[in-house]
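Q: Kindly return the folded structure for what I paste below:
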Amino acid sequence: MTITATTTTTSSPSSSSSASTTPNSNPNPNSTSTWWESLSRARSRVLSLSPLLPSLPHQTLTLIADSDRPAHSLLSLLPHLSHHLSDDPHSGSGDDPLCNWLYDTYLLPDPPELRLLVLSLLPLLSHLYLSRVVSRPDLSLAGFEAVLLAVYTAEAKIRGGKPVLVSVPDLSSPSLYHSPRVQPQTHHRRASADPHPGTPLTGVLSPPLEPQLAVKSTKRACIVGVALDSFFKKISLVPPRAKSDFCAFVVSWAGQECRCRYEFDDGLDVEVETNCEYVEGNRIPLPWELLQPVLRIIGHCLLAPGNDQEVRDAASAAARAVYARAMHEIIPQAILAARSLIRLDVSARKKEREAAAAMLAVSPGGAASNPATPSKPKRQDVLLFSK
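A: Below is the predicted model of the structure:
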């Protein structure tokens, strides 16, 4: 079965104008000034962090600002920004200067690395916001809400008031690679019931986004979910630490420790410590509109090539935590999705163990080692396998 997601987007005037230019024309005569303006804007944003982060040496910011790609180099400060937001109990308030900096930075048109920095901080912002809303409902978090609304509004503008659709082929019709085995009468009945056999089935993956001026309690999960979906679209560009941190936050959000986490882990020697209980911490409501982007991000961290082992292990724990939570709250969509991710993870880990065992059983010469049997040196074979 092949599933294709269709996202409707609006075309910008710049794209239409560039398409109408001839090959010999210069579509952007002010390209040099535009590049310089983008570089100056990035340097200005870097230096404006100096009064917001007093613990960071000013020389560090100066070196970043004077680099050839200051916006890209700014990503190296992601751990420092994360520690500053986490350690400050008053972060996220309406007068939080760092939240105001993130809000203004995200609204800049370029360079794109500035937006990537804000998107890389979204897992932490979402975690702090959702956790504090539950633990301290009287606390003002207008700073966090402003950043989340900026990302939500940008995504709503991209979608142009249209839903995100998913198209699923009609599995009742035969494919091009085999002969149909349907009896004539059955086929006749099916054809009469469906006047257009073979038509792809279209479903709504995400409804149209309504404009939001504030984060209401009834729209909180939707706004945070759309922000995390924006993070997912750029997830291949964000640092690995942001991915592993997000998976750790999901485990905390689920807050469910029980045996059903490990029911698919036969043969992996997973130790079960508890029976069935809630974990004290940051357990939050997880409706489907929030779980949907969460599962997409976990799927990328678990299965996408190029992720290191730390990210994969964190995603494996997150998938099991979501599955346990969905089983206790009976959320069918989340149960099916999380269970599929867990089984894929278990299958991949078993194959890795078999490949490692096969390498240990084979000598460097390519045959089983036997110290009593002399053998002449052979060309060493290199076995490659992905971890």
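Q: Going by C-alpha atoms from here, please, whenever you check contacts or count neighbours.
A: Noted.
Q: biggest helix in this structure by residues?
A: Looking across the chain with DSSP state H, the single longest helix is helix 332-361.
Q: gap between that one and the chain center?
A: 20 Å (Cα atoms, centre = their mean, to the nearest Å).
Q: I'd assumed residue 143 was in contact with residue 96.
A: Yes: assessed by Cα atoms under 8 Å, residue 96 is found in contact with residue 143 at 6.1 Å.
Q: And the two? Which one has more around it.
A: Set residue 96 next to residue 143 and count neighbours by other Cα atoms under 10 Å: residue 143 wins out with 24 against 17.
Q: Make sure that one is actually in contact with residue 90.
A: No: contact status for residue 143 versus residue 90: not in contact, 10.1 Å apart, counting by Cα under 8 Å.
Q: Show me the common contact partners of the two, please.
A: Common contact partners of residue 143 and residue 90 (Cα atoms under 8 Å, 6 or more residues apart in numbering): residue 96.
Q: Let's compare: structure for the following, please.
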Amino acid sequence: MEDQVSSSPDKSTSNKPRITWSDSYSKAHVAIEALAAILPCLPLALSSSETPAASLLQDPEVAAQISQLFRRPDSGAVNDNLCAWLYDTFRSSEPDLQIVVLRFLPTLAGVYLSRAGLHKPLPGFESVLLAIYAHETAGRNGQAITVSIPDLAHSSIYHETKQTVKIAPRSSTSALPSLEPYGTVRSTRRARIVGVALELYYSKISQIPVGSKIEFCEFCKIWSGQEDENKGDGASTTKIPRKSKRRRGEEGE
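A: Next up, the predicted model:
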């Protein structure tokens, strides 16, 4: 009788679904198999990796191929298989795979914003951005976020100063408004949606590969209006349309 009691499952936990290591492993391999049908050449090592999500995140060859596909003139369209893969992968709710999607956010957002002013439909890019935005909207649960804004009139702790009197840095607090659920991207919502996606990217910055951070810095330089025409990696050829200049086509022109 004692053996029967000890071998019976705990009723308090038997009906609760649990995400195990094998579930994460299987989801990552399914994502890799789907990506293999999209990329020109997927490294064979990914299929046999014991940590497929981490290997996918850190693989430079995969990153280069995805970055190149983003820069194609027809990228971001409604039938863009890469955008569909990013959308499905992020909505898998697997944290490691969501980091993989965020790794490519700087390039996706950079190319998307460079073409937004051309009034060209980009539902592929927007579906990924909306998936990330919806994730953050649900995570914040309608609550506002309080941020601290430093006083730039005072030196930070990371800067040397000749002042002999120590002045405590001042800061002001500001509450970011709660997020409203959006199902589409309009011109009045675009900055908000992309900004929220980049906020999530920044919150995971410690897990993001260095290459992604460099891409983000390169696009920040472009967004600020500084373009290095001599750079040959393709990042600087993505132009942001300006009213004072003749509108240009896709990146690479």
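Q: Just the TM-score for the two chains, thanks.
A: The TM-score (TM-score structural alignment, normalised by the length of the second structure) is 0.71; 200 aligned residues with a Cα RMSD of 2.8 Å.
Q: Which stretch of the second structure is the longest helix of the first structure matched to in the alignment?
A: With TM-score structural alignment applied, helix 332-361 of the first structure matches no range in the second structure.
Q: Any buried residues in that helix, and which?
A: Of all the residues in helix 332-361 of the first structure, those buried under the rule 16 or more other Cα atoms under 10 Å are 334, 335, 337, 338, 339, 341, 342, 345, 346, 355.
Q: can you check stretch 16-33 of the second structure too?
A: In stretch 16-33 of the second structure, counting by 16+ other Cα under 10 Å, buried: 24, 27, 28, 29, 31, 32.
Q: and what of stretch 202-215 of the second structure?
A: By neighbour count on 16+ other Cα under 10 Å, the buried set for stretch 202-215 of the second structure is 205, 208, 209, 212, 213, 215.
Q: thinking again about what came up before, elements contacting the longest helix of the first structure?
A: In terms of contacts (3 or more Cα pairs under 8 Å, 6 or more residues apart in numbering; DSSP states H and E), helix 332-361 of the first structure is packed against helix 288-303, helix 309-329.
Q: Nearest approach to residue 128 of the first structure belongs to which of these?
A: Smallest distance to residue 128 of the first structure across those (Cα to Cα): 15.3 Å, for helix 288-303.
Q: Where does that closest one end up in the second structure?
A: Going by TM-score structural alignment: helix 288-303 of the first structure matches no residues.
Q: How about stretch 5-17 of the first structure?
A: Per the alignment by TM-score structural alignment, stretch 5-17 of the first structure matches no residues in the second structure.
Q: where along the stretch 151-300 of the first structure do the helices fall?
A: 184-193, 220-233, 240-254, 288-303 (DSSP state H, counting those that start in this stretch).
Q: Which residues are in contact with the counterpart of residue 227 of the first structure in the second structure?
A: Under the alignment by TM-score structural alignment, residue 227 of the first structure pairs with residue 197 in the second structure. Contact partners of residue 197 of the second structure, counting by Cα under 8 Å, 6+ apart, are 129, 132, 133, 136.
Q: What about the last one, how many residues nearby?
A: So the one you mean is residue 136 of the second structure. Residue 136 of the second structure has 18 neighbouring residues, counting by other Cα under 10 Å.
Q: Under the alignment, what does it map to in the first structure?
A: Using TM-score structural alignment, residue 136 of the second structure lines up with residue 155 in the first structure.
Q: ok, that match touching residue 226?
A: Yes: with contact defined as Cα under 8 Å, residue 155 of the first structure and residue 226 form a contacting pair (7.4 Å).
Q: Report the contact partners of the residue nearest to residue 279 of the first structure when sequence neighbours are not counted.
A: Spatial nearest neighbour of residue 279 of the first structure, excluding adjacent residues (Cα to Cα, 6 or more residues apart in numbering): residue 255 at 4.8 Å. Residue 255 of the first structure makes contact with 278, 279, 280, 281, 282, 283, 284, 321, 325, according to Cα under 8 Å, 6+ apart.
Q: go on, residue 121 of the second structure?
A: Counted by Cα under 8 Å, 6+ apart, residue 121 of the second structure has contacts residue 77.
Q: element containing it, please.
A: Assigned by DSSP states H and E, residue 121 of the second structure belongs to no helix or strand.
Q: Show me what it lines up with in the first structure.
A: In the first structure, residue 121 of the second structure lines up with residue 140, judged by TM-score structural alignment.
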